[in-house]
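sequence and predicted structure below; questions after.
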Amino acid sequence: MAIEELDGMNGAVYSIRSIQSSKKITIAYTGKDPVTGELKTQDNTVEGPLMVFITTTQVDIDGETASRFVFISIDESEEMTKKILTKQRQSQTMEGMINKLKAGQIIKKHQNANRLLKPLCVFNHYADLLTFTSKSLRARRDHTKYLNLILAIAYLFQYQRKSRTIAAKPLNTSASLWTISKRPTELPMKFLAGPWTS
């Protein structure tokens, strides 16, 4: 779910928080019984998990909402502004117009690449070596987000690593799995070290 501005989810904040934390949300509403015609309370359950992407220019965000998201800030340097202005000018040229036409093909290629990803169990044997700040209660949520981000990055590398299959005899099931290399463990720290190590 993509929400362009944080203000756009004002009426749905509670629902989005709930489905992120509980992986589902149940809403009770009053409706007519189709048999008796009497008004009855009925439950409607929406199953998650739900991926939510929000953009905002706000600096101060409600703590309960903020603790459920990973924050990625934009580069606000003058150097980056110069690059953006150059790109904007280039977009008005013939080459820029051609690149706009190619954009759809590039997006389609990325979507097709995502469809090639197979369901795999990923485990991190570096997990016990990782450290994380324990100075605030929020660390309990942020730590899980940090670990899951490592697994997500590793999952995307599945065609660049060897996987193996193990059998879970008591459950009579099997699963393909592979081990995280050092690189996926380093990536979250490289890009997101600020908010999670201070």
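It's in.

CA atoms for contacts and neighbours, from now on please.
Fine.

strands along the chain, start to end?
2-3, 24-32, 39-47, 53-54, 121-123, 164-168, 173-179 (DSSP state E).

format those strands as a markdown table; extra columns: distance to F191.
Putting those into a markdown table (distance: least, Cα to Cα, whole Å) gives the following:
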| stretch | distance to F191 |
| --- | --- |
| strand 2-3 | 22 |
| strand 24-32 | 30 |
| strand 39-47 | 31 |
| strand 53-54 | 18 |
| strand 121-123 | 21 |
| strand 164-168 | 30 |
| strand 173-179 | 22 |
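
pasting the second one now:
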Amino acid sequence: MSCNVGEVLTVFMMTMLGWDILAPVQLLWINLVTDTLPAIALGVEPVEDGVMKRKPRGKKSNFFSGGVASSIIYQGILESVLVLGAYLIGLKIGPHVNNPVMQHGDGLTMAFLTLGLIQLFHAFNSKYIHQSIFRKETFVNKWFNWAILISALVMACVELPFMTRFFDVTELNGQQWSVVLGAGVCMIIIVEIVKFFERKVGKE
């Protein structure tokens, strides 16, 4: 849900700011890649350690209780900020800095790939609401690991020469790809920092 919030905010902000907007086929491709294999694999995720030691949920609790709602909101906003940041950086770097038309294409391509891949990075965050993902249990689910790898390759295949025209994207260079992947890493790091402080507050 946080990923969907991020998508909506990204398109909304691009529209409000008068920027170029991601094409429908690009958004459909992102949803196809991120909402199939990773989502199914999360369904067979092993039970988190210590779950039976927690206090039972109250009668009035719901899906959004226990910090889920606030996590969805801030993580969706964070995702949107990182994607919009990648778009702006894409307008300033790359081989087409002297060609405004191609440079806008680079920016949109970076936003497109960032929005898709960042959701796959964020899928690891979604395994635990408050606990850190830097533990061996995070990678126990082999189905999930394969799902993320396959989905990432499928997402990146739009950069193949015969696919770029269909998805209306440009071919990115190494510097541009480093920004796209860096945004995904930032998503994990920032969420981990927030979780750390949440745990500290909870202990106090």
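That came through fine. Values in this document were obtained by computation on a predicted structure and should not be read as measured data.

got a TM-score for the pair?
Their TM-score after superposition, calculated using TM-score structural alignment, normalised by the length of the first structure, is reported as 0.26; 96 aligned residues with a Cα RMSD of 6.0 Å.

wait, which of the strands of the first structure is closest to L151 of the first structure?
strand 121-123 (6.4 Å; Cα to Cα).

the closest one packs against which elements?
helix 139-156, strand 173-179 (3 or more Cα pairs under 8 Å, 6 or more residues apart in numbering; DSSP states H and E).

let's have the strands of the first structure in TSV, adding mean neighbour count and distance to E95 of the first structure.
Shown next, in TSV, are those (neighbours: other Cα atoms under 10 Å; distance: least, Cα to Cα, whole Å):
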stretch	mean neighbour count	distance to E95 of the first structure
strand 2-3	11	30
strand 24-32	13	47
strand 39-47	12	45
strand 53-54	14	31
strand 121-123	16	42
strand 164-168	11	46
strand 173-179	15	43
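
hey, which of the helices and strands packed on strand 121-123 of the first structure is tucked in deepest?
helix 139-156 (a mean of 17; mean count of other Cα atoms under 10 Å).

quick one, helices of the first structure?
Using DSSP state H, the helices of the first structure run over 13-22, 63-66, 78-90, 94-115, 139-156, 182-197.

redo the ones you listed as JSON lines? Include distance to L39 of the first structure.
What follows is those, written out as JSON lines (distance: least, Cα to Cα, whole Å):
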{"stretch": "helix 13-22", "distance to L39 of the first structure": "24"}
{"stretch": "helix 63-66", "distance to L39 of the first structure": "35"}
{"stretch": "helix 78-90", "distance to L39 of the first structure": "58"}
{"stretch": "helix 94-115", "distance to L39 of the first structure": "45"}
{"stretch": "helix 139-156", "distance to L39 of the first structure": "41"}
{"stretch": "helix 182-197", "distance to L39 of the first structure": "50"}
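
which parts of the lengthiest helix in the second structure are buried?
The residue-count maximum for a helix in the second structure (DSSP H) belongs to helix 174-203. Neighbour-count burial for helix 174-203 of the second structure, counted by 16 or more other Cα atoms under 10 Å, picks out 176, 179-181, 183-184, 186-188, 191-192, 195, 198.

wait, which of these is closest to K142 of the second structure?
Checking the buried residues of helix 174-203 of the second structure one by one against K142 of the second structure (Cα to Cα), the nearest turns out to be I188, at 19.9 Å.

got the contact list for that closest one?
Shown in contact with I188 of the second structure (Cα atoms under 8 Å, 6 or more residues apart in numbering): 121-122, 125.

among the residues you listed, name the ones in helices.
Members of these lying in helices (criterion: DSSP H): 121-122, 125.

of those, closest to G76 of the second structure?
Closest to G76 of the second structure, out of all of these and judged by Cα to Cα, is H122, at 10.3 Å.

got a list of what the closest one touches?
Counted by Cα under 8 Å, 6+ apart, H122 of the second structure has contacts 184, 187-188.
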